[in-house]
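Asks: Provided below are the primary sequence and the corresponding predicted coordinates.
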Amino acid sequence: MKSKKSIIEDAVNTLQLEAQSILGLIDHINDDFIRIIDLILQCRGRVIVTGIGKSAIIAQKIVATFNSTGTPSIFMHAADAVHGDLGMIQKDDIVICISKSGNTPEIKVLAPLLKQSGNLMIGMVGQLNSELAVQADLILNTTVAKEACPHNLAPTTSTTAQLAMGDAIAICLLNARNFNETDFGRYHPGGALGKRLYLKAGDIALKNQKPSIPPDASVKDVIIEISQNRLGAVVVIEADVILGIITDGDIRRMLEKHTNLADITASDLMNARPKTIEKEFLAINALEMIKENNITQLLVTDGGAYFGMIHLHDLLQEGII
């Protein structure tokens, strides 16, 4: 078993080498890189990203990032390409072939075939005298000094460099297209991330009951209404106008101060300045209001009229928090 000090040294050395590999890419952001961005922006087809081994895994991640940020992309495994998958490449597609050495058997077979297809071929490669570099129309140089692996064998710094170069391309394309949060939400409708980008306050309020009570309601009626609707609060309304809100906390504080409840009504208990949010605002905005005001319930309105209520637990259940 290695000592704690030795383990820490190994981890720090790995991170330093990988950080250096990324910083080394800065010198390779050149005219070829700019040309690649321009050509992808003009591309009528898709970006096909291919590779073998660990580079294939990086290719899959780059494809996922491209697709989620507005660049249609498909992964093609280099080994499967020569067994029929070349058929997925259409005439307007651009191909990015990823390989550290550029000389693996699969790449040596694939590169000339891609060249013959007439599609623009971009080589993301770590050896500029390799078969891939020679065949490619444009080069993304991802050369690294050494792998973090002590034997300089396991792909580590090289795959980190490939991944970072893919991210650099994706972000340049994203910014060039003015790809915004609304676009991002359209491509990420599922999960907590998607909900943060598209779920509206009104969508959540519709799932809840709409507790309300008149200003002259008794304490008993207030308690019953709060208990039945399980939102921990009730809205005081008269002639469709919101007068205030009563929470279960307001009830507890009232009981601490008063023993005679006969003459107390909803108007005596309510907070006459409840926090509200219009139904078209995002649920994440509702969460921000709840946090800023240190409250649990938030009224949702439609043009100022009472539309519903959101509880902090609703946001937790939706995965917004």
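Replies: Arrived safely, thanks for sending.
Asks: Please make it C-alpha for all contacts and neighbour counts, starting now.
Replies: Will do.
Asks: Give me the distance between the residue nearest the centre of the chain and residue 200.
Replies: For the chain, the residue nearest the mean C-alpha position is residue 193 (5.1 Å; Cα atoms, centre = their mean). Computed as Cα to Cα, to the nearest Å, the residue 193 to residue 200 distance reads 13 Å.
Asks: one step back: distance of the residue nearest to the centre of the chain relative to residue 137?
Replies: 38 Å.
Asks: also this one, for the comparison:
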Amino acid sequence: MKLSKNIQSTAKKVLTQEAKAILHVSQAIDSEFEACVEHLLARPGRIVFTGIGKSAIIAQKIVATMNSTGTPALFMHAADAIHGDLGMIQSGDSVICISKSGDTPEIKVLVPLIKRLDVSLIAMVSNRESYLGQQANYILHAFAEQEADLMNLAPTTSTTVALALGDALAVCLLECKGFTAQDFAKYHPGGALGKRMYLKVSDLYPQHDFPSIVSAATIKEAIHEISSKRLGATAVVEGGELLGIITDGDVRRMLETQADWSAIQVIDMMNRTPKTIDSDAYATEALAIMQSLNITQLIVLANKKAVGFVHIHDLLKEGIV
């Protein structure tokens, strides 16, 4: 196998060429693109993406992006459409057909069939004057003058431009719809990203026994509670009311400075202003507090009563950190 001596320069050339193509398309965004977005927002149905070859793969990715950002979409392979898949298109839908040339045989067969239906046809095409471009109600101009390979054959620049234009379309739609981070979490509940959006402190603190003592407890009892519950601290509680907190750091400092600690009482040793968080708060809020104060645990309050702890290890375990 003959290896190229210009691997780095070739890679840089490809990336630069594709970046320039995307920049060119971004500079050409005008009222035509805006009208297409407004049309899609006004349509009652879904967006059906179709294409052939590499364009079909790009269409599938854009469909996934649309669905995850609140715009119902589905994929229909252009070759399968004429063998029954046209049945997935419903009245009120919009069809976005992705094709660089706009003149492939499959597209020429498919377009008249689509135009018989009660749908709008949008062309994501490089060649405006192609058959697809002339038949479409709207054009998303994914212009790509040349592919990245020396032979100008492999779909590279053209597919990158189409993908980026699809992302731009999806983001415009989500912003126009007022799509929020909470909405995003509804469609991504399984991963760490989703957990950051929906996981609450109330989902975490019940995983632990609540380390707590009364103010009349001995220092030995406090140390035992801290050690046995393994959260690095114990709350000082009377009748559900939070009085303070003793951490393992407090214990270490006491042992370093006091030769005789048998007479020291919990109420004298505790921190009377413990850091707390409401059980209904999001786990990300707990993380922000811990990071800003450089601490590892917070006491959880429910209806102003101390009910448990949330620890930094809980957040690590859930992938929040």
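Replies: Ah, there it is. From a predicted model like this one, the values you see are computed outputs, not experimental measurements.
Asks: After superposing, what score do the chains get?
Replies: After superposition, the two chains reach a TM-score (TM-score structural alignment, normalised by the length of the first structure) of 0.94; 319 aligned residues with a Cα RMSD of 1.6 Å.
Asks: picking that back up, by contact count, what packs against whatever helix or strand the residue nearest to the centre of the first structure lives in?
Replies: Here residue 193 of the first structure sits within helix 191-198, counting by DSSP states H and E. Judged by 3 or more Cα pairs under 8 Å, 6 or more residues apart in numbering; DSSP states H and E, helix 191-198 of the first structure is in contact with helix 181-187, helix 283-293.
Asks: Report the aligned residue range of the second structure for the first one.
Replies: Residue correspondence for helix 181-187 of the first structure in the second structure, counting by TM-score structural alignment: residues 181-187.
Asks: hmm, back to that, closest to residue 211 of the first structure out of the helices and strands packed on helix 191-198 of the first structure?
Replies: Closest approach to residue 211 of the first structure among those (Cα to Cα): helix 283-293, 18.7 Å.
Asks: who touches whichever helix or strand comes after that closest one?
Replies: The first helix or strand that comes after helix 283-293 of the first structure along the chain, using DSSP H and E, is strand 297-302. For strand 297-302 of the first structure, the surrounding residues in contact (Cα atoms under 8 Å, 6 or more residues apart in numbering) are 201-202, 205, 231-233, 274-279, 286, 290, 306-312.
Asks: Swap in 7 Å and give it another go.
Replies: Identification of contacts with strand 297-302 of the first structure by Cα atoms under 7 Å, 6 or more residues apart in numbering yields 201-202, 205, 275-279, 290, 306-312.
Asks: How about stretch 165-173 of the second structure?
Replies: Residues outside stretch 165-173 of the second structure that contact it (Cα under 7 Å, 6+ apart) are 37, 62, 65, 66, 142.
Asks: If you rank the residues you listed by neighbours, which is first?
Replies: Highest neighbour count within the contacts of stretch 165-173 of the second structure, by other Cα atoms under 10 Å: residue 142, with 31 neighbours.
Asks: ok, that residue - contacts?
Replies: Taking Cα under 7 Å, 6+ apart, we find residue 142 of the second structure in contact with 25, 124, 125, 126, 161, 162, 165.
Asks: Do a quick rundown of the strands in the first structure.
Replies: Taking DSSP state E, the strands of the first structure run over residues 47-51, 73-77, 94-99, 120-125, 138-141, 212-213, 233-238, 241-247, 276-278, 297-302, 305-311.
Asks: now, which of the contacts of stretch 165-173 of the second structure lie within helices?
Replies: 37, 62, 65, 66 (DSSP state H).
Asks: list the contacts for residue 68 of the first structure?
Replies: Applying Cα under 7 Å, 6+ apart, the residues near residue 68 of the first structure are 184, 187.
Asks: Map it onto the second structure.
Replies: That one, residue 68 of the first structure, aligns with residue 68 by TM-score structural alignment.
Asks: could you check the distance from that match over to residue 74 of the second structure?
Replies: Using Cα to Cα, we find residue 68 of the second structure at a distance of 12 Å from residue 74 of the second structure.
Asks: Format the strands of the first structure as JSON lines; extra columns: distance to residue 112 of the first structure.
Replies: Listed next are those as JSON lines, based on distance: least, Cα to Cα, whole Å:
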{"stretch": "strand 47-51", "distance to residue 112 of the first structure": "14"}
{"stretch": "strand 73-77", "distance to residue 112 of the first structure": "16"}
{"stretch": "strand 94-99", "distance to residue 112 of the first structure": "12"}
{"stretch": "strand 120-125", "distance to residue 112 of the first structure": "10"}
{"stretch": "strand 138-141", "distance to residue 112 of the first structure": "14"}
{"stretch": "strand 212-213", "distance to residue 112 of the first structure": "73"}
{"stretch": "strand 233-238", "distance to residue 112 of the first structure": "70"}
{"stretch": "strand 241-247", "distance to residue 112 of the first structure": "72"}
{"stretch": "strand 276-278", "distance to residue 112 of the first structure": "59"}
{"stretch": "strand 297-302", "distance to residue 112 of the first structure": "62"}
{"stretch": "strand 305-311", "distance to residue 112 of the first structure": "60"}
